[in-house]
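Asker: Generate coordinates for the sequence data below:
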Amino acid sequence: MKRTRILLTKPSKNYKNYIHLMITETSTDQDILNIVKGRLTLRKKTTNAVYKQYPPEEAVQQLEQLSLEYQAKGYSEEPESILDAIKVPEIQVLDKAKWHYEGEFPQDLTRDAAYTATGMFITWIINNNWFTEDIEQEFHAEIEQVKKRQLMGAEFYRKCLDGVFSTQELSDEIIPFVNEYLDIQNDIYTAEDYVQTLQGDKLTFYHVANTWENYDLIEPVIEQRFQQFMARI
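Answerer: So this is what the prediction gives:
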C-alpha cells in the first residue's frame, strides 16, 4: 500500500526539527507534494512549506526518496498524532510569495505569478471586509481600488502585505474559516478549488492568468466553501 503522509523528526537541545511530507491528490494528472518543515516544542510549532507538482506515481516515489534522505541525516519516523499535541501560535502565516518563487517555480514565468492564487483569495477577503480595522485604515485607498477593480488582489498582496499573508491581518470572525481553508497541511483552496476551477490544461497552477475573469470564476467557489463552513458551526 502506497504511503502519502510521513512525519520525520530529529531532536535538538531545546526542540525537535520536523519534516512533514504529504501528497495532495488533485483532479489533474499532477499531484502536489507538500514539504512542511519546522520546529516543535512543548508549546508551539513553526511551519515553513514548499509545494512541488509531480505525476501521481512520481509524487509517491519522491515522498519515499525524501524520507530516506532525511533518515540518512538522522531523522526518524513518528506518528502524525504528535503534531496534535502542539499548540500552534495564535498568529499563523498562511502564505508567502517567496515560498513559491524560491521553490520549484516555473522558469518561463516571472515572480509575479507567485502572487496570483493568494491574491485572488485576498480579493475575496477585501470584497467582504474581512481585514482588520487597522489594515482597512492603513490601506484604505488600495482597498477601494481593489473593490473598484482598479488594482488586482495580487498587486495588493505584493505592495501592501509585502508578499506575506497571515491571520494577523484578519478579523477574528473569519480566522477559523481561513485556517481551515488555507491550512498548509490540508490546502483546500489552492490544491482543490483553485486547481480544479482555473488550471485546466495549463502546465501548473502558477500559469493561471491574473485576470478579473478568472477571479469571477473562483469567487463563487470560495463563497460556497464559506457558506458550507458557516452551516457547520
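Asker: going forward, measure contacts and count neighbours with C-alpha atoms only.
Answerer: Noted.
Asker: got the contact list for Val146?
Answerer: Val146 makes contacts with 123, 126, 152-153, 156, as judged by CA atoms under 8 Å, 6 or more residues apart in numbering.
Asker: Check which element follows the helix or strand hosting it along the chain.
Answerer: Per DSSP states H and E: Val146 is located in helix 140-147. Using DSSP H and E, the helix or strand that follows helix 140-147 towards the C-terminus is helix 153-159.
Asker: For that next one, what is the distance to the chain centroid?
Answerer: 16 Å (CA atoms, centre = their mean, to the nearest Å).
Asker: Same check on stretch 177-193?
Answerer: 6 Å.
Asker: And stretch 212-225, by the same measure?
Answerer: Here stretch 212-225 is found 17 Å from its chain centre; the criterion is CA atoms, centre = their mean.
Asker: in it, what counts as buried?
Answerer: By neighbour count on 16 or more other CA atoms under 10 Å, the buried set for stretch 212-225 is 215, 218, 222, 225.
Asker: Here is a second sequence; please produce its structure as well for comparison:
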Amino acid sequence: MPRPESDRKYDDASWHAGGDFPADVPYSQGGVHIAIFLAWVIHRGLYNPELFETADVEMVQQRSVSILGLLDRYDEKLVAKELSVEGNAFASYYYGLPQQGVVPPYLKDYGRTLGAGLPSLYHVAPTWENYAKLEPVMDQRYREWVARGRPAQPPGSRASVSASTLRIVLGWIVGIVLFGLGAIIGLAWVVSRLHQ
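Answerer: Below is the predicted model of the structure:
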C-alpha cells in the first residue's frame, strides 16, 4: 500500500468553530473527537513513527498528557502524514474524509458512546475516562475492518451504495435483455410454425 498524500486532512479543530458551535463551550472542545481518535491511533501503533516523538508516544501510553494537550502538540489537526499506511487505510474507512451530509462511522460511534444526554457532541469532556469508554468500540471496529479484508469504504457509504445500486440496475438490465431475447426467439419460433 503506498503512503497517501501527506497533506490530506481528515479533520481540523478550526473547522468546528463556526456555524452551530455552541457558545457555552471553549473553542478547544471542537477538537475533542479528533484528540480521542489520535490517542487511539497512538495506543494501537498506527501512527507514523517518523513524525511522533518517543516522549509524546510514551505520554499518551501512560496517559500523562491531557487529551487536548496531545492535540495541541499536533496543531489541532488529524492529517495523513501523522498516520502509518495501515492507520491511514483505517482512518479513511472509519474516520472518513470531510463530505457534505455524510456522518462517518467514527462520529456515529462517538455520539452513541459519549454524547447521550449532552446538549451536543461538543460538550463531551476531554478526559481519559471518555477515551476508555470509546476505546473498546474503536477496537471492535478495527477488528471488523481487518476481518472484512480492509475495505476502502464502510458498508452503507455513498461509494458502496452506488456500487450496490449499480450492480442491481445492471442485473435488472441483463434480465430484461435476456427476457426480451427469449421472447423474440419464442415469437419467431411461433411465427415460423404458423407459416408452415
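Asker: picking that back up, max pairwise distance over the buried residues of stretch 212-225 of the first structure: which two?
Answerer: Within these, Tyr215 and Arg225 form the most distant pair, 15.3 Å apart (CA to CA).
Asker: rewinding a little: of all the contacts of Val146 of the first structure, which comes closest to Ile143 of the first structure?
Answerer: Nearest to Ile143 of the first structure among the contacts of Val146 of the first structure: Ile126, at 6.6 Å, using CA to CA.
Asker: my read: the closest one touches Gln145, true?
Answerer: No - using CA atoms under 8 Å, Ile126 of the first structure is not in contact with Gln145; the gap is 10.3 Å.
Asker: residues bridging contact with these two, i.e. touching both?
Answerer: Common neighbours of Ile126 of the first structure and Gln145 are not found (criterion: CA under 8 Å, 6+ apart).
Asker: for the first structure, what's the longest helix?
Answerer: Using DSSP state H to define each element, the first structure has its longest helix at helix 212-232.
Asker: ok, residues contacting that helix?
Answerer: For helix 212-232 of the first structure, the external contacting residues (CA under 8 Å, 6+ apart) are 120-121, 124, 149, 152, 177, 189, 193-194, 197-198.
Asker: In the second structure, what stretch matches that helix?
Answerer: In the comparison with the second structure, helix 212-232 of the first structure aligns to the range 128-148 (TM-score structural alignment).
Asker: which of the contacts of Val146 of the first structure sit farthest apart?
Answerer: The largest separation in the contacts of Val146 of the first structure, counting by CA to CA, is between Ile126 and Met152 at 10.9 Å.
Asker: Have a look at these two and say which one is more surrounded.
Answerer: Higher neighbour count among Ile126 of the first structure and Met152: Met152, with 23 against 17, using other CA atoms under 10 Å.
Asker: wait, isn't that one in contact with Phe121?
Answerer: No - counting by CA under 8 Å, Met152 of the first structure sits too far from Phe121 to count as a contact (10.9 Å).
Asker: In the second structure, what sits opposite Gly103 of the first structure in the alignment?
Answerer: Here Gly103 of the first structure is matched to Gly19 in the second structure, going by TM-score structural alignment.
Asker: Could you measure from its match over to Gly30 of the second structure?
Answerer: Distance, Gly19 of the second structure to Gly30 of the second structure, using CA to CA, to the nearest Å: 12 Å.
Asker: again, but for Val146 of the second structure
Answerer: Noted for Val146 of the second structure: a distance of 30 Å to Gly30 of the second structure, by CA to CA.
Asker: Next: Arg148 of the second structure.
Answerer: Distance, Arg148 of the second structure to Gly30 of the second structure, by CA to CA: 32 Å.
Asker: By residue count, tell me the biggest helix in the second structure.
Answerer: Taking DSSP H as the criterion, the second structure has its longest helix at helix 158-194.
Asker: for the alignment partner in the second structure of Gly163 of the first structure, what are its contacts?
Answerer: The alignment partner of Gly163 of the first structure in the second structure, by TM-score structural alignment, is Glu76. Contacts for Glu76 of the second structure (CA under 8 Å, 6+ apart) come out as 12-14, 31, 34-35.
Asker: now the first structure: which of these match?
Answerer: Under the criterion both residues aligned by TM-score structural alignment, their matches' CA atoms under 8 Å, those that remain in contact after alignment to the first structure are 12-14, 31.
Asker: Quick one: buried ones out of these?
Answerer: 12-13, 31.
Asker: Reformat the residues you listed as JSON lines; add distance to Thr127 of the second structure and secondary structure.
Answerer: As requested, these are exported to JSON lines (distance: CA to CA, whole Å; DSSP: H, G, I helix; E, B strand; the rest coil):
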{"residue": "Asp12", "distance to Thr127 of the second structure": "19", "secondary structure": "strand"}
{"residue": "Ala13", "distance to Thr127 of the second structure": "17", "secondary structure": "helix"}
{"residue": "Gly31", "distance to Thr127 of the second structure": "12", "secondary structure": "helix"}
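Asker: from the residues you listed, which single one is nearest Glu86 of the second structure?
Answerer: Asp12 (20.8 Å).
Asker: Quick check: the gap between the closest one and Gln62 of the second structure.
Answerer: Distance, Asp12 of the second structure to Gln62 of the second structure, using CA to CA: 25 Å.
Asker: before we move on, what about Leu107 of the second structure?
Answerer: Per CA to CA, Leu107 of the second structure is found 25 Å from Gln62 of the second structure.
Asker: same check, this time on Ile184 of the second structure
Answerer: Distance, Ile184 of the second structure to Gln62 of the second structure, using CA to CA: 74 Å.
Asker: again with Val146 of the second structure
Answerer: 27 Å.
Asker: before we move on, what about Arg193 of the second structure?
Answerer: Distance of Arg193 of the second structure to Gln62 of the second structure, computed by CA to CA: 86 Å.
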